[in-house]
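> Kindly generate the corresponding structure for this input.
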Amino acid sequence: MQLSNNPRVFIRRPIAEDCQTLLSLHRRNQDFHFPWTFPPLDESGCQNYIRRCQNDNFEGLLICCAHHHQIIGVVNLSQIFYRAFQSAYLGYYADAYFAGQGLMAEGLHLAINHAFYTLKLHRLEANIQPDNQKSINLVKRLGFRKEGFSPRYLQLNGKWRDHERWALTTEDWH
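Model (predicted):
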């Protein structure tokens, strides 16, 4: 099911049949993602991820090329809270083959629209390691503002890593 589109990319929810494609993307991009993110590298992990996308508090989205429908990136809205908070954490990663073409920015734009207008969230927060300048530049271009620094915020690959906290609210979204 295609959620929304623009001329170059569209987003959709992952389905069970995406498992092997995601696994291939993760394995192929392991060095590109290190040390920023660690997506599952085995079939069981990919299947668990796809099942997790069915939970009410987690929305996984695939960014796909409109021309050939290939998965070029992944966006996750996790720990979705409603009521007075209406917020989620935003995480994402791309296929290195498509890096530098603006496709990830376009896909994230669609995912943010989905978060704010379909899911009716008010705030998105992206926590990014300070040395991940490409990711920081991406959220800046999308209008996120830096809210702070969190030492030893998240454990990745067995190590507690510092993160910068970036956020965007519906009022600031263009």
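> make it CA atoms for all contacts and neighbour counts henceforth
Will do.
> Tell me the secondary structure of the residue lying farthest from the centre of the chain, please.
Most distant from the centre of the chain: Ala84, at 23.5 Å, with distances by CA atoms, centre = their mean. Assigned by DSSP: H, G, I helix; E, B strand; the rest coil, the conformation of Ala84 is coil.
> Sequence B follows; please return its structure for comparison with A:
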Amino acid sequence: MHTRLLSAPDAHAIADYFRRNHAHFAPWEPLRPEGFHSLANWQSRIRDIQAEGSQCAWLVLADERHILGHCALSNIVGGPFQACFMGYGIDGQLQGRGLARQMCETALQYAFGTLKLHRVMANYMPANVRSGALLERLGFEREGFARSYLQINGRWEDHVLTAKIAPCD
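Just a heads-up that it's a prediction; the model follows:
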């Protein structure tokens, strides 16, 4: 098992990962259009991710063809903000085994080390107790509560707003 950045050859595996976990992720994600997780769409999205530089995605893999989890750093902003958002998910059959923590720690090291960001933000729905516990273990602090923050699974949902600030030297 290992963690690494998403790359072009991962299109088949990531499309399969999201198809396998559709029901598991549905309560926590926006409604997706038909074909959102198709091979062709993933090939295009990976090219866009690599070209634009405002996001990157980490994978935890059993082997090169079987993805177990994902962690994305998105909306990466430089200048005086130096921040991004972090989103993640783990295969529904593998929750509670520490894989999400390992993957997110790797992404955070990259965010604070390689990208030299100051802040990583991650928000979660109050009902997603596992996500809240993971963020707390990772050192995220609660910064607020946003009513009707995102449209998830067809409904406007409240979110707990959290952030982790770069470790001081």
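> Overlay them and tell me the TM-score.
The TM-score (TM-score structural alignment, normalised by the length of the second structure) is 0.87; 163 aligned residues with a CA RMSD of 2.0 Å.
> What distance do you get for the aligned residue in the second structure for the residue farthest from the centre of the first structure to Asp158 of the second structure?
Counting by TM-score structural alignment, Ala84 of the first structure corresponds to Pro80 in the second structure. Separation of Pro80 of the second structure from Asp158 of the second structure (CA to CA, to the nearest Å): 28 Å.
> Can you tell me how far Arg13 of the first structure is from Leu61 of the first structure?
5 Å.
> And those two? Which one has more around it.
The residue with more neighbours, out of Arg13 of the first structure and Leu61, is Leu61; 25 against 18, by other CA atoms under 10 Å.
> and Trp58 of the second structure, what is it in contact with?
3-6, 70-72, 103, 107 (CA atoms under 8 Å, 6 or more residues apart in numbering).
> what do you get if the cut-off is 7 Å, keeping everything else the same?
With contact set as CA atoms under 7 Å, 6 or more residues apart in numbering, Trp58 of the second structure has these partners: 3-6, 70-72, 107.
> Ok, Cys104 of the second structure next?
Cys104 of the second structure touches Cys71, counting by CA under 7 Å, 6+ apart.
> And the longest helix seen in the second structure, what's buried?
Secondary structure of the second structure per DSSP state H: the longest helix is helix 39-52. Along helix 39-52 of the second structure, these residues count as buried under the neighbour rule (16 or more other CA atoms under 10 Å): 39, 42-43, 45-46, 49.
> Let me have these in a markdown table, adding distance to His118 of the second structure as columns.
Output for these, formatted as a markdown table (distance: CA to CA, whole Å):
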| residue | distance to His118 of the second structure |
| --- | --- |
| Leu39 | 34 |
| Trp42 | 30 |
| Gln43 | 31 |
| Arg45 | 26 |
| Ile46 | 26 |
| Ile49 | 21 |
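> can you give me the helices for the first structure?
Along the first structure, the segments classed as helices by DSSP H run 19-28, 30-33, 43-52, 103-113, 133-141.
> Pick the most buried one from those.
Mean neighbour count, computed with mean count of other CA atoms under 10 Å, is highest for helix 103-113 among these, reaching a mean of 22.
> which part of the second structure lines up with that helix?
Using TM-score structural alignment, helix 103-113 of the first structure pairs with 99-109 in the second structure.
> Centre of the chain to that stretch, how far?
Distance, stretch centre to chain centre, for stretch 99-109 of the second structure: 10 Å (CA atoms, centre = their mean, to the nearest Å).
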